[in-house]
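Student: fold the following for me, if possible:
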Amino acid sequence: MSEATVADCMTEPVLTVTADDQALDVAAAMDDQSIKSVVIVDEACQPAGILTSTDYVRMTADGVDPTEATVGEHMVTDIVTTSPDTELSRVASRMRANDISHVPVVDDENRVTGIVSATDLTVHLADD
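Tutor: Next up is the predicted model:
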């Protein structure tokens, strides 16, 4: 029996935004969709960064006005990505090694197609 892959538990579609989007608007969209991260993409729909709820907490602690800030100003650009056919144990190890809880899923052309989160992994394991 082969091991489960990212495709078995990833969330798709994923909310993607551009670096120029206002932080407050993106936060509202995240709240509306009950999600904890967004992937920032470039014109080719390739990942340029990620912004998580933790990043918003940091912004608030730093006194950033979300009506004056863009997500591009606060996104993490050193991101880890994965493919849908990556084994779950491998992506979980990468998440742990990098101390992250969200990994954008990209296709063969490096376009964002989904996201896998620690919550997705937990749900998948609980359902097994």
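Student: okay, CA-based contacts and neighbour counts for the rest of this
Tutor: Fine.
Student: tell me the buried residues in stretch 108-123?
Tutor: Of the residues in stretch 108-123, 111-118, 120-121 count as buried by neighbour count, 16 or more other C-alpha atoms under 10 Å.
Student: typo on my end, stretch 41-48
Tutor: In stretch 41-48, counting by 16+ other C-alpha under 10 Å, buried: 41, 45-48.
Student: quick one: which of the buried residues of stretch 108-123 is nearest residue 17?
Tutor: For these, the residue nearest residue 17 by C-alpha to C-alpha is residue 112; the value is 11.1 Å.
Student: what sits against that closest one?
Tutor: Listed by C-alpha atoms under 8 Å, 6 or more residues apart in numbering, the contact set of residue 112 reads 14, 41, 45-47, 104-106.
Student: so the nearest residue to it once chain neighbours are set aside versus residue 62, what's the distance?
Tutor: In this structure, residue 112 finds its nearest non-sequential neighbour in residue 106, 4.4 Å apart by C-alpha to C-alpha, 6 or more residues apart in numbering. Going from residue 106 to residue 62 by C-alpha to C-alpha, to the nearest Å gives 32 Å.
Student: which one's more surrounded, the two?
Tutor: Neighbour count, other C-alpha atoms under 10 Å: between residue 106 and residue 62, residue 106 has more, with 19 against 9.
Student: I figured the more buried one hits residue 81, correct?
Tutor: Yes. In this structure residue 106 lies within contact range of residue 81 using C-alpha atoms under 8 Å: 6.7 Å.
Student: next, the second sequence, to be compared with the first:
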Amino acid sequence: MASVKDVMTKEAVTIKPDTSVEDTAKLLLQHHFSGVPVVDDEGVLQGVVSEGDIIKRASHIQSPAVLEFLGGLIYLDSPKKYMEELKQAMSLTIGDLMKTEVITAHPDDSIEQIATKMLSKNIKRFPVVDEEGKVIGIISRRDIMKHLYQAEDL
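Tutor: Below you'll find the model as predicted:
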């Protein structure tokens, strides 16, 4: 039975939290990636950022519905959600934009386990981390397809 370490891409491209959103977008386009892990100076996973995160940053933000009552404002929607979306829209670095709750793979996980996780969570790629949380590779749906169908030339 094959494991993640047998099929993962070992040279994972990563970025740092202080990378600009613009530079990250260029990197994703240049390499045809849909997302990239974010690591600290030691290579420890801090988060991930995807095309969707960057696109969402440019989307229209709706302010929360409010009701004016006796000279004050009563929020009908959560202002916390609005403030988070506003922070993302104004973010200049990936550290402000990245998702910090990341599902990862371990090198010894089976391909079946990872494929099941990918499908159930609708995630296209997982950073592969060692016991210290350092990114040692990435496994994507394409890596699994290559393994399943022995398509060496893809």
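Student: quick one: TM-score?
Tutor: Scored against TM-score structural alignment, normalised by the length of structure 1, the superposed chains reach a TM-score of 0.84; 124 aligned residues with a C-alpha RMSD of 1.9 Å.
Student: on that earlier part again, what touches both of residue 106 and residue 81 of structure 1?
Tutor: Counting by C-alpha under 8 Å, 6+ apart, residue 106 of structure 1 and residue 81 have no contacts in common.
Student: so which helix or strand takes in the equivalent of residue 119 of structure 1 over in structure 2?
Tutor: In structure 2, residue 119 of structure 1 lines up with residue 142, judged by TM-score structural alignment. For residue 142 of structure 2, the enclosing helix or strand under DSSP states H and E is helix 141-149.
Student: which other helices and strands contact that helix?
Tutor: The contact analysis (3 or more C-alpha pairs under 8 Å, 6 or more residues apart in numbering; DSSP states H and E) places helix 141-149 of structure 2 against helix 4-7, helix 111-121.
Student: just those helices: most buried one?
Tutor: Ranked by mean neighbour count, those are led by helix 4-7 with a mean of 20 (mean count of other C-alpha atoms under 10 Å).
Student: moving C-terminal of that helix, what's the next helix or strand?
Tutor: From helix 4-7 of structure 2 onward toward the C-terminus, using DSSP H and E, the following helix or strand is helix 21-31.
Student: matching residues in structure 1 for the helix or strand that that next one is followed by?
Tutor: Following helix 21-31 of structure 2 in sequence order, the next helix or strand is strand 35-39 (DSSP H and E). Matched against structure 1 by TM-score structural alignment, strand 35-39 of structure 2 falls on residues 37-41.
Student: once aligned to structure 2, how far is the matching stretch on average?
Tutor: Comparison of stretch 37-41 of structure 1 with structure 2 after fitting gives an average deviation of 0.8 Å (mean C-alpha distance after the TM-score superposition for structure 1).
Student: just tell me what residue 75 of structure 1 corresponds to in structure 2.
Tutor: When structure 2 is aligned by TM-score structural alignment, residue 75 of structure 1 is paired with residue 98.
Student: quick one: the match of residue 119 of structure 1 and residue 9 of structure 2, what's the gap?
Tutor: Where residue 9 of structure 2 is concerned, residue 142 of structure 2 sits at a distance of 10 Å (C-alpha to C-alpha).
Student: contact partners for the counterpart of residue 56 of structure 1 in structure 2?
Tutor: Per TM-score structural alignment, the equivalent position to residue 56 of structure 1 in structure 2 is residue 54. Listed by C-alpha under 8 Å, 6+ apart, the contact partners of residue 54 of structure 2 are 21, 25, 97.
Student: and of those, the nearest to residue 151 of structure 2?
Tutor: Nearest member of those to residue 151 of structure 2, counting by C-alpha to C-alpha, is residue 25, at 29.0 Å.
Student: if anything else comes up later, I'll come back, but that's it for now.
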